[in-house]
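Asks: dropping the sequence and predicted coords here.
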Amino acid sequence: MRLSTVILPIHRWNEGRKLWQRAEELGFHAAYTYDHLAWRTFRDGPWFGALPTLAAAATATERLRLGTLVTSPNFRHPVTLAKELITLDDVSDGRLTLGIGAGGNGFDASTLRRGDEQPWTPRERADHFDEFVPLLDQLLREPSVTYEGTFYSANEARNIPGCVQRPRLPFAVAATGPRGMKLAARYGQAWVTTGDPKLYETGTPEQSVEAIRGQLTKLGAACESIGRDTAELDKVLLTGFTPDRPLQSFDAFVDFAGTHFALGFTEIVIHLPIPDSDFAADEKVFERIATEGLAQLGH
């Protein structure tokens, strides 16, 4: 099992640089950031762009993998995103992972819409995602792409020299529904979940485990339907959205990680503590988890 972290893009770079470097010093496998224009309780404070932040982090670190968790079609186009990802993969010398999902309908989902336009419905988000992921996959693999779809088009989109990582940088596909699971099975090198959001406030840890077990079963069925071994995909759990409180104490994390390792997860992602927020936590506990947590599991 691997342990990674999320560093929200809320810091000016003279402070942010230290956080990304500290994540590397602590031995995290990867550090991710959210790709949003604004987000929840942070929307009235500083919030910087994900891809420029990752480019800066790439130059400030040497070994740490970097990525989005997650990018979505809500405000990205596959052609321009592919160009930026190829550049980031080059700047980071092949350390980039693209976390990608269908997106939600809150926060910044309608920032690019006219005032009279409604956010996409779940079906519309799934429709866009169905087209977005295969086109992005093609753009990152091929030097020139021409495509005309329902939502996106590309006219001789050139992407030379392509990714440092071959045949392209890895996709970590966030999905819980059947259509998203099919995309994860076909295009993902990893699958990402935050658990069942309906259980966050009123559910129990035991109910969460069962819900996640059900998600893993659906992923397995999606892989089986195309003849792919589900073991080929990493399984990534982004914490902070289940009834559990794994950062409450060192022992709480060890119990949480052990339970989810037994389910088949290969990577757990914890948020860098942010005081006076949903991600508040004891920094000493966080650092002990980073340096000793997985050793308790024999990893």
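Replies: Received the coordinates, thanks. Residues are numbered from 1 along each chain as shown.

Asks: switch to C-alpha atoms for all contacts and neighbour counts from now on
Replies: OK.

Asks: ok, Arg40 touching Phe107?
Replies: Yes: using C-alpha atoms under 8 Å, Arg40 makes contact with Phe107 at a distance of 5.9 Å.

Asks: higher neighbour count, those two?
Replies: Taking other C-alpha atoms under 10 Å, Arg40 and Phe107 do not tie; Phe107 has more neighbours (15 against 9).

Asks: is the more buried one in contact with Ala38, as I believe?
Replies: Yes: using C-alpha under 8 Å, Phe107 is in contact with Ala38, at 6.4 Å.

Asks: and the spatially most central residue of the chain, how far is that from Ser277?
Replies: In the chain, the residue lying closest to the centroid (C-alpha atoms, centre = their mean) is Leu69, at 2.3 Å. According to C-alpha to C-alpha, to the nearest Å, Leu69 stands 19 Å off from Ser277.

Asks: what's around Tyr152, how many residues?
Replies: Quick note: Tyr152 (other C-alpha under 10 Å) scores 14 neighbours.

Asks: quick one: contacts for it?
Replies: His77, Pro78, Glu131, Phe132 (C-alpha atoms under 8 Å, 6 or more residues apart in numbering).

Asks: check contacts around the residue nearest to the centre of the chain.
Replies: Residues in contact with Leu69 (C-alpha under 8 Å, 6+ apart) are Tyr32, Thr33, Tyr34, Asp35, Leu98, Gly99, Ile100.

Asks: this is the other structure I want to compare:
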Amino acid sequence: MSLRLSTLILPVDRWHEGGRAKWQRAEDLGFHAAYTYDHLSWRSFRDGPWFGAVPTLAAAAATTSRLRLGTLVTSPNFRHPVTLAKELISLDDVSDGRITLGVGAGGIGFDATALGQEPWTPRERADRFAEFVALLDRLLTEGAVTDEGRFYSAVEARDIPGCVQRPRLPFAVAATGPRGLRLAARYGQAWVTTGDPKLYENGTPEQSVEALRGQIAKLGEACAKAGREVAELDKILLTGFTPDRTGPLQSLDAFVDFAGRHRDLGFDEIVIHWPIPDSDFAADQKIFERIALEATAQLG
């Protein structure tokens, strides 16, 4: 199985002071895709620069020509399907059909309360996520949509001319629980995981591999119930949140070993964070670029 290598660029740089250069360099290095987080602020970066995902991706689309672009991930925490759909068809147009929407249920971070709401319970997040994805699918595939939901509604919402990619741009659904996996099986062109969060602090790489094996098996069960082959969905691993953390970026050999084990599990795409000094994503830039240039060839 061939493996695609992508990167995730945090939106922490002013566009004319290093931001644009990173996206251009990602294309020059041959990455399959470059993603960004869709947050209002995030973790330890909260008190520093942090730019919006949609305008960042629009700028990246205008300064690249081959690189796929997308969010990893967008959530209902501060998004509404009607306005998001309009922004997505615009991004897909500007990029000439290079946008992937990574979408997830969201969590309890800063985004969860930035609009003044109380944090949603896990059940409410799951309920909202299901309605959010279903309505977004309709908005991106139908010319006009009226729908009254429990959480999200649309009244004569028009998204003309629709996406460049048909019938719509691809969804990469982030999920590990049964309800999220059912959404991935029904609506996803790809599935995203960061591994098992319970193993992040004290787990081992071997335990992480087994947990991921179990997640892929559950995805297969959800696909079977939805009448789809699990092979129809790309399987994306966003790294940096498994017990290995930055270990795979210590050398080309370490990454090839890591990537090979996860390719053998069934992953089609591995995403590595663009290095940021003095952060959880610190890594040697030269090693990172060597991995980008050489790893996929070594993996076959």
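Replies: Sure, I can see it. Worth saying up front: this structure is predicted, and the values here are computed from it rather than measured.

Asks: of the contacts of Tyr152 of structure 1, buried ones?
Replies: Using 16 or more other C-alpha atoms under 10 Å as the burial test, the contacts of Tyr152 of structure 1 include His77, Pro78, Glu131, Phe132 as buried.

Asks: what does the first one align to in structure 2?
Replies: Put plainly, it is His77 of structure 1. When structure 2 is aligned by TM-score structural alignment, His77 of structure 1 is paired with His80.

Asks: please enumerate the strands of structure 1.
Replies: 2-6, 30-33, 65-71, 96-100, 144-148, 153-158, 171-174, 190-193, 234-238, 267-271 (DSSP state E).

Asks: can you add neighbour count and give the contacts of Leu69 of structure 1 back as JSON lines?
Replies: Below are the contacts of Leu69 of structure 1 laid out as JSON lines (neighbours: other C-alpha atoms under 10 Å):
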{"residue": "Tyr32", "neighbour count": "28"}
{"residue": "Thr33", "neighbour count": "23"}
{"residue": "Tyr34", "neighbour count": "21"}
{"residue": "Asp35", "neighbour count": "23"}
{"residue": "Leu98", "neighbour count": "22"}
{"residue": "Gly99", "neighbour count": "24"}
{"residue": "Ile100", "neighbour count": "25"}
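
Asks: I'd like to know which of these is nearest to Ile86 of structure 1.
Replies: Closest approach between the contacts of Leu69 of structure 1 and Ile86 of structure 1, by C-alpha to C-alpha: Leu98, at 10.9 Å.

Asks: residues contacting the aligned residue in structure 2 for the closest one?
Replies: Under the alignment (TM-score structural alignment), Leu98 of structure 1 maps onto Leu101 of structure 2. Applying C-alpha under 8 Å, 6+ apart, one finds that Leu101 of structure 2 lies in contact with Gly70, Thr71, Leu72, Val73, Thr74, Leu169, Pro170, Phe171, Ala172.

Asks: show me the helices in the stretch 101-250 of structure 1, by range?
Replies: 122-141, 178-187, 205-225, 250-263 (DSSP state H, counting those that start in this stretch).

Asks: which one of these lies nearest to Leu88 of structure 1?
Replies: Proximity to Leu88 of structure 1 (C-alpha to C-alpha) singles out helix 122-141 among the helices of the stretch 101-250 of structure 1, at 12.2 Å.

Asks: now do that closest one and helix 178-187, the angle between them.
Replies: Relative orientation of helix 122-141 of structure 1 versus helix 178-187 (axes from the mean of the first three to the mean of the last three C-alpha atoms, to 10 degrees): 10 degrees.

Asks: next, the buried residues of helix 122-141 of structure 1.
Replies: Within helix 122-141 of structure 1, the residues scored as buried using 16+ other C-alpha under 10 Å are 125-133, 135-141.

Asks: quick one: distance of stretch 63-77 of structure 2 to the chain centre.
Replies: Its chain's C-alpha centre and that of stretch 63-77 of structure 2 lie 7 Å apart, by C-alpha atoms, centre = their mean, to the nearest Å.

Asks: quick check: end-to-end length of it?
Replies: Distance between the two ends of stretch 63-77 of structure 2: 29 Å, counting by C-alpha to C-alpha.

Asks: check stretch 230-241 of structure 1 too.
Replies: This stretch, stretch 230-241 of structure 1, spans 24 Å end to end (C-alpha to C-alpha).

Asks: which residues of structure 2 does that stretch align to?
Replies: Taken onto structure 2 by TM-score structural alignment, stretch 230-241 of structure 1 occupies residues 230-241 there.

Asks: how about the matching stretch: buried residues?
Replies: Val230, Leu233, Asp234, Lys235, Ile236, Leu237, Leu238, Thr239, Gly240, Phe241.

Asks: that older thread, would you turn the helices of the stretch 101-250 of structure 1 into a markdown table with distance to Leu294 of structure 1?
Replies: Output for the helices of the stretch 101-250 of structure 1, formatted as a markdown table (distance: least, C-alpha to C-alpha, whole Å):
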| stretch | distance to Leu294 of structure 1 |
| --- | --- |
| helix 122-141 | 33 |
| helix 178-187 | 26 |
| helix 205-225 | 19 |
| helix 250-263 | 7 |
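
Asks: of all those, which one is nearest Thr194 of structure 1?
Replies: Proximity to Thr194 of structure 1 (C-alpha to C-alpha) singles out helix 205-225 among these, at 8.8 Å.

Asks: in the superposed pair, what's the mean gap between the closest one and structure 2?
Replies: Following superposition, helix 205-225 of structure 1 is found to deviate from structure 2 by 0.4 Å on average (mean C-alpha distance after the TM-score superposition for structure 1).

Asks: give me the contacts around that helix.
Replies: For helix 205-225 of structure 1, the surrounding residues in contact (C-alpha under 8 Å, 6+ apart) are 176, 178, 181-182, 184-186, 195-196, 199, 229-230, 242-244, 260, 263.

Asks: ok, of those residues, which come out buried?
Replies: Neighbour counting with 16+ other C-alpha under 10 Å marks 176, 181-182, 184-186, 195-196, 199, 230, 242-244, 260 as buried within those.

Asks: now distance to Thr111 of structure 1 too, for those residues, in TSV please.
Replies: Below are those laid out as TSV (distance: C-alpha to C-alpha, whole Å):
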residue	distance to Thr111 of structure 1
Thr176	25
Met181	27
Lys182	28
Ala184	27
Ala185	30
Arg186	30
Gly195	26
Asp196	26
Leu199	28
Thr230	36
Thr242	27
Pro243	30
Asp244	32
His260	36
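
Asks: for the residue mapped onto Pro55 of structure 2 from structure 1, give its distance to Ile270 of structure 1.
Replies: Using TM-score structural alignment, the partner of Pro55 of structure 2 in structure 1 is Pro52. Distance, Pro52 of structure 1 to Ile270 of structure 1, by C-alpha to C-alpha: 22 Å.
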